[in-house]
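1. Fold the following for me, if possible:
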Amino acid sequence: MPTIKSSYEGNLRTKMVHIQSGNEIITDAPLDNNGKGEAFSPTDLVAAALGSCMVTIMGIVAERDGIDLKGLKWEITKIMQSDPRKIAEVMIAFHWDKPQGSPSFQQKLKNAARTCPVALSLSPEVKQTVIFNF
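-> Alright, predicted model coming up:
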């Protein structure tokens, strides 16, 4: 059974529906690639998936250890290469103003983030720069 059903909406826009939840995602081609840039681009979603996956796995580790990650925030910068056009680097900066747990627990979170399924699935050619501000 499919996980996602998708359709081309015209004008370089796609719509995807997550079958289990019914949630929708729209993508647009970016301004620098003939698009309107009115929504996430497909490569934006790759970068967002990396950050979200990292935090999800960190959350699993934290819950297991009875720690709340509330307040953890992150910023993602995607850097494109032009020839061939592809993602060259994804930079993620995590910010946690009131970190919890011991230094060894925080290291466990960092290790979990770097080994999330999306991080492990991306080509080694995609540089992953991760900064932990905690």
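
2. switch to C-alpha atoms for all contacts and neighbour counts from now on
-> Fine.

3. Give me the buried stretch members for the longest helix that the chain contains, please.
-> Secondary structure of the chain read by DSSP state H shows that its longest helix is helix 42-64. Using 16 or more other CA atoms under 10 Å as the test for burial, helix 42-64 gives 42-44, 46-48, 50-55, 57-59, 61-62.

4. Please apply the same query to stretch 25-33.
-> Buried, per 16+ other CA under 10 Å, within stretch 25-33: I26, T27, D28, A29, P30.

5. I'd like the structure of this one too, to check against the first:
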Amino acid sequence: MVKIHIEYLNDLHCKVTHGPSGQSFLTDAPLDNQGKAEYISPTDLLAASIGSCIATIMGIKAHDMGVDLEGLKIDVTKEMVHDPHRRVGKLTLEIQYPRRYDSKTQEILNNVVKICPVTRSLDPKVIFEPIFSFADEK
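-> This next block holds a predicted model:
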């Protein structure tokens, strides 16, 4: 169990402190929801959380298989909807592998997006779209 401490500071800013490490950061509401976007927003953290979770789980799987994954890049695009309440409607993940792998390794790594704990915690209404590419394709 991990404890995260959140303190509301004012002006839609919160200070978030990670219990085990003591590391802190600030959040702000986004521009389209009365904020100033001076810091990352809570829904942006969700998007970052998914991307970093997938990269971490892929890293674990790659390590277990003896595969070099250094240089993996993930860009997450978050789209908000109002239906009727404001929520994350779609997350598009552009996952760029640093190199090509054999088909079995590629399939195993691609399937990690389905087992990432953050992905599995999403409401089924959130559209989740992973797009895979390789560094030599850009």
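
6. Verify the stated contact: K36 of structure 1 with A29.
-> Yes. Counting by CA atoms under 8 Å, A29 is a contact partner of K36 of structure 1 at 6.4 Å.

7. What residues of stretch 109-127 of structure 1 count as buried?
-> Residues L109, K110, A112, A113, R114, C116, V118, A119 are the ones in stretch 109-127 of structure 1 that count as buried (16+ other CA under 10 Å).

8. mind putting those residues in JSON lines, secondary structure and distance to I19 of structure 1 included?
-> Formatted as JSON lines, the buried residues of stretch 109-127 of structure 1 follow (DSSP: H, G, I helix; E, B strand; the rest coil; distance: CA to CA, whole Å):
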{"residue": "L109", "secondary structure": "helix", "distance to I19 of structure 1": "31"}
{"residue": "K110", "secondary structure": "helix", "distance to I19 of structure 1": "32"}
{"residue": "A112", "secondary structure": "helix", "distance to I19 of structure 1": "28"}
{"residue": "A113", "secondary structure": "helix", "distance to I19 of structure 1": "27"}
{"residue": "R114", "secondary structure": "helix", "distance to I19 of structure 1": "29"}
{"residue": "C116", "secondary structure": "coil", "distance to I19 of structure 1": "23"}
{"residue": "V118", "secondary structure": "helix", "distance to I19 of structure 1": "21"}
{"residue": "A119", "secondary structure": "helix", "distance to I19 of structure 1": "24"}
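
9. what's the farthest-apart pair in the residues you listed?
-> Spatial extent of those (CA to CA) is set by the pair L109 and V118 at 15.7 Å.

10. Structure 1: helices as residue ranges?
-> 42-64, 103-114, 117-121.

11. follow-up on the earlier one: now the longest helix of structure 1 and helix 103-114, what's the angle there?
-> 150 degrees (axes from the mean of the first three to the mean of the last three CA atoms, to 10 degrees).

12. Give me the mean deviation of helix 42-64 of structure 1 from structure 2.
-> When structure 2 is superposed, helix 42-64 of structure 1 averages 0.6 Å from its matched positions, counting by mean CA distance after the TM-score superposition for structure 1.
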